[in-house]
Structures are given as structure tokens and as C-alpha cells.
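J.: Need coordinates for the below:
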Amino acid sequence: MRWTLKPNPPEETVKHLAKALNVEDFVATLLVQRGITTFEEARAFFRPSLDNLHDPFLMKDMDKAVSRIETAIKNGENILVFGDYDVDGTTAVSLVSSYLKSFYPNVATYIPDRYDEGYGVSFKGIDFADDNEFTLIIALDCGIKSIDHVNYAKAKNIDFIICDHHRPGDSLPDAVAILDPKRDDCTYPYDELCGCGIGFKLIQALGSNREQSITDLIPYLDLVAAAIAADIVPMTGENRVLAHFGLQVINSDPRPGIKAIIHQIKKQTLDITDVVFIIAPRINAAGRIKHGNHAVELLTEFDFEQAQQFASEIESYNVERKDLDKLITKEALQQIENKGEQERFTSVVFQEDWHKGVIGIVASRLIETYYRPTLVFTKSGDKYAASARSVKGFDVYNALESCAEHLEQFGGHMYAAGMTLLPEKYQEFKDAFEKEVKNTIHPDLLIPEIAVDAEINFTDITPKLIRILKQFEPFGPQNMTPIFLTENIKDTGYGKTMGQEDDHLKLFVKQSRSLGTEGLAAIGFNLGNKIELTAHQKPFQAVYCIDENEWNGKVSLQLRLRDIKAQN
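T.: Sure thing, here's the model as predicted:
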């Protein structure tokens, strides 16, 4: 790992902000690093307010979308709410459908089958709409590239409203309305919303016609917070506001489906990390292993006992997902080693019987071993389908675009994408992708980076600092948990490895320059192999987050080690 200390922002800006907020310079530095330079910006950051949400009608085509839905309601039309099978898609479908059903009965939902239909809007879904007399489809978290599908629906007299947050292609589908802040002609002030976030803006706009205030829509924010966390969108602007209040709903009065998940894990208070690693994987497991409909059933169920039954079924899917994930990761790593591909610039692996529902997770796992852009292929019908994951700073979507001649279709983001190709094109594509990445990636990007916010001493870790850092939450991209560097640390002699394979490290540490102070507990996941660096009270340096550990109802301070190195 390479440790990179973030550059110090302008001293004058830091001093001015520190004085305005009455905080230490290094706290002001953390804020300036996050783009916060004034008292007003700091107030918006530390005190998220629903008043800071933008007018939904600033989004291009919002007026058209609302008008078409109101017409459908007035005319008694059947509305189909369509969304993808991941967390963002299923939460978005649950949000929009449950909102519409609160005052209009002719609403149904449709989640495509991952294996039968694949990602996004499907012809099968449109045929379902036609067979069941739906005349309006609201597509969430997908549709921005579905030109042929929308034309197919139009020929059947079915209108489309598209709510998407992915990058559009060169031309847009012929839909009644396209809500996507990433449209070149959309001037909406914030373009980093997830699909469920776009869905929330839609119900916010619909609510204005029903004399509903933003306060009336707060109960839907548990879904939005889950989608923001799972989709790894920037934790800035509206996302930060929506996640902040969504977490409050999750921890105080969540919908029965989310309450049932929390009930299973028996954790009292959830933060955004818990949403990422506890709630999101379970919602995702339905679409990965069985069908995304199960997630929508769970998230729209109002009877808690029934929700518990759904949550129990989804928990079994999640256990199966974990087993598959481990098995396929092991097979994929073996494949890389057997083919002697350890030194390539990319990992591209294929096995026809790998479960399509977990190949995205496996791609992320492979990056933990071989840190480079990674594609995991499996057979899907008569084609090969893959999930792509990238490393920090490298745009895998652009790389795929450069190799598009070999692909049937592709879509996604900078760090995650999906694609299909014909079997005979696999080797050509694999070679072209390797060549493209080799020619465009900076060598530094192939070494995992820990971006360090500041170097501090243990004496700087005060109760006041902890209180301030808690107010930096919720954390996420562009507002990551602050990482600190401290030098001349020594273990007090209680260091040990933990876990079934001794892969975690537990220490009790002091800093040489402040040995009179009380020591601090430290935990380093997957750092067990570095225990020798801490043995015999040898001095070392560490990068870490300041964490609170909850155990048996007691909360204590601990350092969550990200990496350690011998002291120079």
C-alpha cells in the first residue's frame, strides 16, 4: 500500500474557517479538504436540513413526468413501476409504487429476471405490460439507453417515463419524460443522485400537487438512504441530506421490511457502514440468488410478521450468496495463477457455470488480491455476461467504450459496469481490454492507495475531537471517514492475532512521545500477517480511523488500523 498525505490546503483559508467555527486548525483542514471553506457551508455540512433540497421541477422533464402521471390517474390507467434487480432499483420501485398506491390503486411493479432478461428495461417486461393493459411504465435506475425498447413500447401504445442516473448515450429514447441529471441539457443543480434519489424527486414533485410538504415524505427516506449507501454515490449535497434523514428513519421508525432485517441482526444503532454491509447485501441477495421481486415484497410489506417471514427467506439467500462468493473467488484466483496471468494489467476470467448473481462481488474480491481493473464472465444463454470493477482513479466505463466493437452491449459507471458479448469474441475482447488498460492506466493506480487526511499525535485524540468527527457522518465518497497517520507507536505487549486463520490484528498501543498517557485499543482487519512489526515493542507507524466499538452494550474508543509500517 502507498500512503499519500493529502496536500495542505491554503493556510489562510484554514485559519479563517478555524476562527469562524472555533475549532482547531486541523479540524478546519479536514473541512477544507472536503470543499467546505465558509461558515455557511460548514453549517450546511454539520446541520443537514431538508430545506436544502432543491426544487424537483428544476430537473429537465419533471413537469412532463408529473403531468403524464396525473393524466394516467385521472383516466384510471394502469401504471407499471419498473426497476432493476439491485438495491438501487428495488428500493426505487418500492418507493415510487408504495407512494402511488397510497392514493391510487392501479399500480403494479415489475423487476426483470437477472438470468432470463438481464439488466435494465426488457422486451419481456414490455410484453407483460401490454398483456395486462398497462399504458404507462415508469422505469427507475435504468432506461437511459433503452431506445429500441421504448420504440417497441410506443408501437404498443405504452408510454415511458425514465428516471435514471447513468450516463446517456449519443441519443435519448423517445420517452414522454426523461429524468436524468446527467443529461447534457439538464441544469439541475446536483447530478450525483442515485436511481432511488431520482424516484424521490419524482414523488416530491407529485406531492407538491397534493399539498404535501417534504416532512410528509420523510418515511420514504429509509429506502433512499439504503440506495445511496449501496450505490456508492458521493456523500455530498442532496445525497448527504437524504442519507442523514434516512438514517434517522432507519434508527427510529423504519418500514416493517427494514425493521425485520434489523431485528435479525440485533444491532441497536446503525450507521451508514452498517447499511452498506448489513442491510444492502440482504436486499441485493434476493435478485442475486432468486428474484428481485422478493426484495420489493419485503420493502413494501406493511405487516411486520409477514415482513419477518420475507426477511427470513432473504437471509437464506444471503447465506447462499456468501458460499457461492467464496467458492467462485477461489476458482477465479486459481485460474489466474494457472494461466500465469499474475503480472497483467487486468484480470479477465471466465467459467460458464459461475453464478451470474455473484460475479460482481467476485470481481471486487479479486481486486483485493490483484489490484487492477477486473472482469468476471459467465455464460448467460448463448452469450457471455460479465461484471466489471475498477481501481481508484481508473474509469473502467471509458475503457469498455474503447473496446465496444467486441461487445454486444455494456453500461455502468466509472468503477462498476456490466456487459455481454458473443463467445467467439471473448479472447479478442480480453486482449483488447488488456491493451487498452495497459496504454491508459497510470502505474501508480495499480498500487492500493490510502489517502491520509492528517498526521496527528495520540494527545490530539480528545473527547471534543470525537464529538466533531461524529458530526462528519454519514461518510461516503468525497466525504470518507478521516484517516490519520501517527508515528513512533509501540504495542504495550498485549498484541495478538485473531480470527479463525489469525488474519486480524489486535493491539493496545501508546505513542513514544506521550507514553504517560493511557493506551488505546487498536484493531486491524486482515493485518494479522504484520504482527511481527509490532513485536518486542518495536516502534512503528500506522494509518487508522478513530472508531467506537460497541460490545455488550458498552461503547469504547478504538483505532481501526488500515495499515502499519516499521518506523523509519
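
J.: switch to C-alpha atoms for all contacts and neighbour counts from now on
T.: Fine.

J.: Now Leu5. Nearest residue, chain neighbours left out?
T.: Ranked by CA to CA, 6 or more residues apart in numbering and with sequence neighbours excluded, the top spatial neighbour of Leu5 is Val452, at 4.6 Å.

J.: Proceed likewise with the subsequent sequence, for comparison:
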Amino acid sequence: MEYLWKQKPKTSQPAIDQLSKEINVNLTLANMLINRGVESFEQAKSYFRPSLTSLHDPFLMKDMTEAVERIQVAIAADEKIMVYGDYDVDGTTAVSLMYGFLKTFYSPVVFYIPDRYKEGYGISEKGVRFAAENGIKLIIALDCGIKAIEKVALAKELGVDFIICDHHTPGEELPDAIAVLDAKRKDCNYPYKELSGAGVGFKLIQAIAIKREIDSSQLDAYLDLVAVSIAADIVPITGENRILAYYGLDRLNNTPRPGLKALMLSSNLEKDIGISDVVFKIGPRINASGRLEHAKASVELLISSDLEGAMERAKVVDEVNATRRNFDENITKEAFEMIASREEMAEWNSTVLFKNDWHKGVIGIVASRCIEKYYRPTIILTESNGKATGSARSVVDFNIYQAIEECADLLDQFGGHMYAAGLTLPVENVPAFQEKFEAVVKGRIQEIHRKPVIEVDDELLLDQINYKFYNILKQMAPFGPGNTEPVFRIANVYAEDVTVLKDKHLRFKIVQDGQVTTPVCLGFGMADRAKDPDLTTVNMLRGKMRFDIVAEMRENVFRDKSSLQLYVKDIKFD
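T.: Next up is the predicted model:
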């Protein structure tokens, strides 16, 4: 796939010079920091040394007072409380957080995760009726509920109150709940709008702790769950999320809860665990139960109190995840074949595929795989309970939620945000939806959306790549959306010592102005790149052709020896 290299803007030189002098960093670092919103000594101090004391007052969130008061009433009256959450990573971590916190001082609490296949996404009628039939008077919903108008109304008829903690985009009407906690509400003045579902849940337990005079340090035990939710739900690593992720990862690396420790061990993660480790190793394992079986297994793992029991549960989750990978690979292959067999789709601006026997639990992953190959807004649909149900994924800077919203007349329901969404529609509407969605995307998509973009922080010379520079880069973590890992362009080089690893990866050194790099360059999956049989990347590298690379700087530790490496994201030859 061809990538578009996008140089981040160069800030005004006086501003770069001033920040460089104020915090004693080189001009490249100063420019990078300004591009991340760090423009003064005080902002740099907050950025490099995040503090939990900088978290916003939870009572700034609309309806927080009402939420806490209703929970206090429930506790005083010895009412049963149900903690209800979605079946993905954000939902299960949020449920584990809220359930675990309430259980430390109040016993009549249960948790409920809907069955993906029997109940579908969000608040279900079955869940509401289960609560009413079991004498539950209050449901705290996490990572879902913002559009559950009818289900919350039903609960009210049955004598069950709702507190909704969500982070998805609300519709024009809000559910008639006791409290609706969602910073994206138009009437909510909470300063930070990008919390994860578990992040909103954390704000609620913060508020409860303040009201009940619980020491705030007791909330630290839940930060590992919040960090996992932030990473897995791909929310921006900015503002409060950056603080929560920073301390959550610290806990994950040093004192993780038994359930997460078990997942780390089964994932062969030992130290220096970052956002990408959660995204690619821990998150999929937590997700696996909800995708193929029932997500309550993930919650039971995350609330485990001992490592031995957690390891047994993690083993089961691992087995389910292996099965999930098989489904994922097979359905992805079918999707690719379907696209290749339809000539008209080659010219489309979107991908919408439907097959009635695809496994509902992996269609979101398949949508992401299709974007990796074809790079366009994608929706994968299957049949469930007599309806077409699907997962949508988007490309950078294209709002797929808004595109789906324009097709609402063909849908039963939908929800989500800019980059990911879910939807349900009558099976007979699928062809019309494919056409309308394509027309909407065609009208909205711009040239910048047609190629994956690699944002480049700055250009480096080889002699700038050293440990002094790298050690400052490390302090800019955690990396993720809104605070991406620094990427540098190194120009006009040629390769030496080119080696192919496992028939698909490249290892080489680069030479610039006669100077050979100390860092080794690694290009994963680049060995089989080719414009034609004679112009493979390997041949061009070995032929001493000049090229530019964009790469991330990493540290490699082997047999207690450390060295810097360049992880090559793309190569462009002259």
C-alpha cells in the first residue's frame, strides 16, 4: 500500500527558540512539543510529569450530583444495584471497575453483560426485565445507554432507575434516566470530552469517594483498568486520558490486578508495557469472550482476587482467542475474495459487504483488515436474529458515524463515534444501504482520505540519533491518538548489510554522507514489496539505490545489552 507522508507544521522560529531555551531541549524537540500543545515551561512540566491532582472535579460533569445522590439513597435503603456494561474491552473494564469499587463497601451489587447474539449491543429489554424480576432498583450502565430511550422508559415503568455513564455521541433526545453522564452532551460543560467508557465510570467512583469521604488513594487500584480501556477503545491520549493512562500503565507494569497479570503472562508481556501492547495483546484477549461466547468470563477474570484463579480463567480466554483468530482469518479471506470478484467495487469509495453466515463476533476485526488492504470507510454486515447487523470502521479524519447517520432512514438503529460504529437494519435494506452509503461517502471523502497518512514530526540527520535524544522521547509516552509516537524522516541514504528475516522482514543499516548508522533498521513485512518482479525493495536496497525512510526510534535489549533501532514505517526510493 502506498502511504502519504505528511510533515507536521513547523512552528514559528521565535516560539521554538523560546521553548528550547525555557526547558533546555534542542530545537527539534521544542517544535515537536509545540505541535503537541506544549508551549511553556508550566505546560511542559504537566506534560512530562502528569499528576493525578490535575484531574478535573468530577462534579463538573452534568448530572453527577444526581447520580451520586441516587447511589447514596440505594445504599441507605439496602437496594440491589446492577452494574451493566457492553461486551467489549471498554465495557468489561468499566463494569469490573464499578463493580469492584462498590463491592468494597456495599454488598448487594451484581453485574450484567448482555449476550452479543441474543441481546445485541447496549441496553437490552432482557436485561431490564431481569433487573425488575430480581428486585433490582438501580442500574448503573457503563459504555452504553446514551440512545436507550425505549429501554430506560421500560425500566421506569417496571420501577427500575437508571444512571447512564457513556462516552458515545448522544442523539437529539436523551434517555429519561436519573442521571446521564456523558461529556459529549451539548449541555455538559465538563472540560474534557474524550473520556473512555471506563473513564466516565472512574469519574463516578471519584465523585462517590468524595461524597463518602473515601481516601482518593484507594482509587489507584482501578487505574490499570482505565488504562486498558483507553488503549483498547482508541480514544485520544490527551488531557485527562493522558494522566489516567500514564498512571494506569505504571500500575500495569508494577502492581497489576491478578486478572491483568494473568493476561500479561499469557501474552508474554513482562515489562515496559505500553499502549500498543494493550491494543495488540491484552485487549484482543479480553474481547475474545464477548466475540465468541459470553463476556462475563472477561469480567470474572478482571475481578479475580488471586493469581492462581486468574491464570485458570486466562487460559480459557486464551483458547477462545485462538478460535477467534481462526474465524477472523477465514472471514477476512472471504471478504477479500468478494471484493476482488466484483469489478465495480474497485472504483468505489467505500466497502460494504454482507454475508449471512459470517460470525458476528469478528466482523469488526474484518472491517479493520479490509481497511488495511483497501483503505476506505468499511462496513461488514452479517445476519443475526433475522436482521443485518454490522460493524463500521473508518480511515483517518473521515467521520463514519456521520455518514451512517445520513442513511438512518434505512436503519433500525446505530451508534458509535467518528472511527467506529455499529448498526442494525432489515436484511432487505442491505442493497439500498450499500448504494446510499457509497453515495454519501463519495460526496464527503477528500483526496487526503484516500491514502493512509504517516505524520512526520521532523527530519533528522544520522548524527542526531543518540541516547540523549531518545531518553527525552521516551518521557513523551504514553503514545497514542493525539500524542503519537514520534516519527522522523531520514533523507538521501543508501543501505548496507541487507538481510531478509523469515522471508518477509528486512534488516539493514543505512549510510548518509559516508556515515553508517549505529542503529539497525527493521522493516517489518517489507521484504515482499514490489512494483514489479525486478523492482523489489530488497533488490533496490542491495542495488545501493538512494532512498528516504520514515521511522520510529526504539530501544532493543538483548542479553542485557541495549541498542537503538529504527523501526521503518515506509521507504520511498528516488
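
J.: Need the TM-score from the superposition.
T.: The TM-score (TM-score structural alignment, normalised by the length of structure 1) is 0.97; 562 aligned residues with a CA RMSD of 1.1 Å.

J.: circling back to that earlier point, I'd like to know how many residues surround the counterpart of the residue nearest to Leu5 of structure 1 in structure 2.
T.: In structure 2, the residue matched to Val452 of structure 1 (TM-score structural alignment) is Val456. When neighbours are counted by other CA atoms under 10 Å, Val456 of structure 2 registers 20.

J.: my guess is Val456 of structure 2 contacts Lys6, does it?
T.: Yes - with contact defined as CA atoms under 8 Å, Val456 of structure 2 counts as touching Lys6 (5.8 Å).

J.: does Gln565 of structure 2 count as helix, strand or coil?
T.: strand (DSSP: H, G, I helix; E, B strand; the rest coil).

J.: try Ser171 of structure 1
T.: Of the three states, Ser171 of structure 1 takes coil under three-state DSSP.

J.: what's the spacing between the aligned residue in structure 2 for it and Arg185 of structure 2?
T.: In structure 2, the residue matched to Ser171 of structure 1 (TM-score structural alignment) is Glu173. Distance of Glu173 of structure 2 to Arg185 of structure 2, computed by CA to CA, to the nearest Å: 10 Å.

J.: can you check Val152 of structure 2 too?
T.: Distance from Val152 of structure 2 to Arg185 of structure 2, counting by CA to CA: 17 Å.

J.: Who has more neighbours out of the two?
T.: Ranked by neighbour count (other CA under 10 Å), Val152 of structure 2 and Arg185 place Val152 first, with 28 against 22.

J.: The more buried one contacts Leu174, doesn't it?
T.: No - with contact defined as CA under 8 Å, Val152 of structure 2 does not reach Leu174; the gap is 10.0 Å.

J.: Skipping its backbone neighbours, what lies nearest the counterpart of Lys438 of structure 1 in structure 2 in space?
T.: Mapped onto structure 2 by TM-score structural alignment, Lys438 of structure 1 lines up with Lys442. Nearest in space to Lys442 of structure 2, with sequence neighbours left out and distances taken as CA to CA, 6+ apart, is Asn349 at 5.8 Å.

J.: same deal with Ala44 of structure 2?
T.: Ala44 of structure 2's closest residue in space is Val38 (CA to CA, 6+ apart), at 5.7 Å.

J.: Would you verify that the one you found is located in a strand?
T.: No - counting by three-state DSSP, Val38 of structure 2 is not part of a strand but coil.
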